[in-house]
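Participant: missing the sequence, but the structure's below:
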């Protein structure tokens, strides 16, 4: 796992996803983001780490467009702007993060040790920005 920190673009897979977004035509970027999120949400089996890492990165891009959202890392995130996304993509991003944190997610397993609490906290923050109505539930689910 080429990971250097807990941020959504702090791994090789997400950095490659950012490059793919930059290489895509402006009109294709939303399709790429939506596709990554749908792949994670639709996976009912074991979610492999690369798919989960891309989903976290895509969710961070959506969260950055929301009130209270943090800007994406200028070093590893995409250089080109992401178009404004519709509300359904915001819900899809929240669902993708839930899937990333599930027991059948390789990324969740990989972050189960030392830095797992910090990583889960960062995912919970993204999730909260995407769906503020889950605050009470999120606190219970993502204790550090």
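Facilitator: That came in fine, so what should we check first? Predicted model only: the values in this text are computed from it and were never measured.
Participant: can we go C-alpha only for contacts and neighbour counts from here?
Facilitator: Will do.
Participant: let's check: the centremost residue of the chain is which one?
Facilitator: The centroid of the chain falls nearest to residue 56 when counting by CA atoms, centre = their mean (1.5 Å).
Participant: burial measure for residue 64, as a count.
Facilitator: 18 (other CA atoms under 10 Å).
Participant: ok, it to residue 70 distance?
Facilitator: 5 Å (CA to CA, to the nearest Å).
Participant: so how far is the first residue of stretch 106-120 from its last?
Facilitator: Using CA to CA, the two ends of stretch 106-120 sit 14 Å apart.
Participant: how about stretch 54-72?
Facilitator: 14 Å.
Participant: from residue 60, how far off is the residue of the chain most remote from its centre?
Facilitator: Here the centre of the chain is the reference, and by CA atoms, centre = their mean the most remote residue is residue 25, at 21.6 Å. Distance from residue 25 to residue 60, counting by CA to CA: 20 Å.
Participant: before we move on, what about residue 83?
Facilitator: 14 Å.
Participant: the more surrounded of these two?
Facilitator: For the pair residue 83 and residue 60, the greater number of neighbours falls to residue 60 (30 against 14), based on other CA under 10 Å.
Participant: so which elements touch the particular helix or strand that has the more buried one in it?
Facilitator: Element membership of residue 60, judged by DSSP states H and E, is helix 49-63. For helix 49-63, the elements it packs on are helix 12-23, helix 29-42, helix 87-100, helix 106-110, helix 116-130, judged by 3 or more CA pairs under 8 Å, 6 or more residues apart in numbering; DSSP states H and E.
Participant: put this next to the first one:
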């Protein structure tokens, strides 16, 4: 069927990735997630694993403050390990790479409204993973004259 909605697991490739995570031994799940994210960040040309990287990033974001639970029957059924902090930045980098790829996944949407919802979902996940820095307008300390 391909893609049926705009969520991180709402396509065949991401749903298959969820099944692979469920079939993996618990200690192998982080390795699978780290691998797909690293390959996406380091890819040149076509991002072959972009759909899996989006799903992996969503799983990491669940464990972050402000992260939303995966509420779909197509996500992994088994529990994910507690992910180390360095995966947050790797996942954010992978999403940035996907969002910057003009000829990639974003170009596949036929309905502009669906494309917009999908981009909003990815940006929301990326914001959870790598929140914007604190405002530069806030002084680090006060100096009394």
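Facilitator: On my side now, so go ahead. In this text, all values refer to a predicted model and were calculated from it rather than measured experimentally.
Participant: can you give me the neighbour number for the aligned partner of residue 107 of structure 2 in structure 1?
Facilitator: When structure 1 is aligned by TM-score structural alignment, residue 107 of structure 2 is paired with residue 109. Residues lying near residue 109 of structure 1 (other CA under 10 Å) number 15.
Participant: same question for residue 123 of structure 2.
Facilitator: The number of residues near residue 123 of structure 2, taken as other CA under 10 Å, comes to 16.
Participant: quick one: map residue 77 of structure 1 onto structure 2.
Facilitator: For residue 77 of structure 1, the residue aligned by TM-score structural alignment is residue 75.
Participant: show me what contacts its match?
Facilitator: Counting by CA atoms under 8 Å, 6 or more residues apart in numbering, residue 75 of structure 2 touches 9, 14-15, 18-19.
Participant: okay if I get the residues you listed as CSV plus distance to residue 88 of structure 2?
Facilitator: CSV is the format used below for the contacts of residue 75 of structure 2 (distance: CA to CA, whole Å):
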residue, distance to residue 88 of structure 2
9, 18
14, 19
15, 21
18, 19
19, 22
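Participant: and which of the residues you listed is nearest residue 41 of structure 2?
Facilitator: Nearest to residue 41 of structure 2 among those, counting by CA to CA, is residue 14 at 17.3 Å.
Participant: circling back: as CSV, the helices and strands packed on helix 49-63 of structure 1 with distance to residue 49 of structure 1 would be great.
Facilitator: Listed next are these as CSV, based on distance: least, CA to CA, whole Å:
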stretch, distance to residue 49 of structure 1
helix 12-23, 9
helix 29-42, 10
helix 87-100, 9
helix 106-110, 5
helix 116-130, 14
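Participant: can you classify residue 5 of structure 2 by secondary structure?
Facilitator: Secondary structure, DSSP: H, G, I helix; E, B strand; the rest coil: residue 5 of structure 2 is coil.
Participant: can you give me the neighbour number for the residue nearest to it when sequence neighbours are not counted?
Facilitator: The spatially closest residue to residue 5 of structure 2, leaving aside those adjacent along the chain, is residue 11, at 7.1 Å (CA to CA, 6 or more residues apart in numbering). By the measure other CA under 10 Å, the count of residues near residue 11 of structure 2 is 19.
Participant: pretty sure residue 11 of structure 2 sits against residue 17.
Facilitator: No: the criterion here is CA atoms under 8 Å, and residue 11 of structure 2 misses it with residue 17 at 10.1 Å.
Participant: could I get the contacting residues of residue 26 of structure 2?
Facilitator: With CA under 8 Å, 6+ apart, residue 26 of structure 2 has these contacts: 80-81.
Participant: the one 4 residues further on now?
Facilitator: By CA under 8 Å, 6+ apart, the contact set of residue 30 of structure 2 is 80-81, 83.
Participant: if anything else comes up later, I'll come back, but that's it for now.
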